[in-house]
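In: Predicted structure and sequence below. I'll ask about it afterward.
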Amino acid sequence: MAKKPSSSSNRKQAAPLETSASIEEQVKAFLAGGGEIEQVPKGVSGQTNTSGPKHITLGKKPRA
C-alpha cells in the first residue's frame, strides 16, 4: 500500500524575498500604528523568568 502524502509536503514554501517583503510591510504597519521597537543589548535576554525551576520528577517519590 502506498504511503499517503501529508498535507505539509503538498504546500510550497514561500520564497525568501516574499517573506522578507511581508515582514517589512508588517514592521512598517506596526510603526505607523504607534508601535515602538526596543533594541535589547547583546547578551541580555528580553524575557523575564517568572516561573520556578524546570526540574522534573520521574515516578512518585514520597516527600518528607
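Out: Right, received. Where do you want to start?

In: contacts and neighbour counts: CA atoms only from here.
Out: Noted.

In: Show me what the longest helix seen in the chain is in contact with.
Out: As assigned by DSSP state H, the longest helix anywhere in the chain is helix 16-32. Outside helix 16-32, the residues that touch it by Cα atoms under 8 Å, 6 or more residues apart in numbering are 36-37.

In: at 7 Å instead, please
Out: By Cα atoms under 7 Å, 6 or more residues apart in numbering, no residue outside helix 16-32 reaches it.

In: Could I get the full set of helices for this protein?
Out: For the chain, helices defined by DSSP H occupy the ranges 7-10, 16-32.

In: nearest to residue 57, of those helices?
Out: Closest to residue 57 of these, according to Cα to Cα: helix 7-10, at 35.4 Å.

In: Measure how far that closest one is from the centre of its chain, please.
Out: 21 Å (Cα atoms, centre = their mean, to the nearest Å).

In: ok, second structure coming up, stack it against the first:
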Amino acid sequence: MSKKPVKATLTTATIEEQTAAFLKAGGSVEYVGKGKSGQFASAGSKQIDLKSN
C-alpha cells in the first residue's frame, strides 16, 4: 500500500521568505495598474480557420 503524496501548502511565511529571497537575488517587482496586463503581446491575434478547402 502506497501513501498518497502530501501537497505542499503555501503559508504567508513561506511566501514572504520566497519574496525576500527573490528580491535579495536581484529580482524586481513591477507595478501594473488596475485593468492593465503585465504581459506583452508579441504577435497579433491567433485566430484559426476551421473551414478547410
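Out: Arrived safely, thanks for sending. Small disclaimer: the values here were computed from a predicted structure and weren't measured.

In: I'd like the helices of structure 1 laid out as TSV, including distance to residue 50 of structure 1 and mean neighbour count.
Out: Output for these, formatted as TSV (distance: least, Cα to Cα, whole Å; neighbours: other Cα atoms under 10 Å):
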stretch	distance to residue 50 of structure 1	mean neighbour count
helix 7-10	35	8
helix 16-32	27	12
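
In: Output these in TSV, with distance to residue 47 of structure 1 appended to each entry.
Out: Supplementary listing: the helices of structure 1 in TSV, determined by distance: least, Cα to Cα, whole Å:
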stretch	distance to residue 47 of structure 1
helix 7-10	31
helix 16-32	21
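
In: So for residue 59 of structure 1, which of the ones you listed sits nearest?
Out: Here helix 7-10 is closest among the helices of structure 1 (Cα to Cα), at 36.8 Å.

In: So what does residue 43 of structure 1 match up with in structure 2?
Out: In structure 2, the residue matched to residue 43 of structure 1 (TM-score structural alignment) is residue 35.

In: nope, residue 14 of structure 1 is what I was after
Out: Under TM-score structural alignment, residue 14 of structure 1 pairs with residue 8 in structure 2.

In: Can you report how many residues neighbour its match?
Out: 6 (other Cα atoms under 10 Å).

In: before we move on, what about residue 52 of structure 1?
Out: Applying other Cα under 10 Å, we find 6 residues neighbouring residue 52 of structure 1.

In: which residue in structure 1 lines up with residue 15 of structure 2?
Out: Residue pairing (TM-score structural alignment): residue 15 of structure 2 is matched to residue 23 of structure 1.
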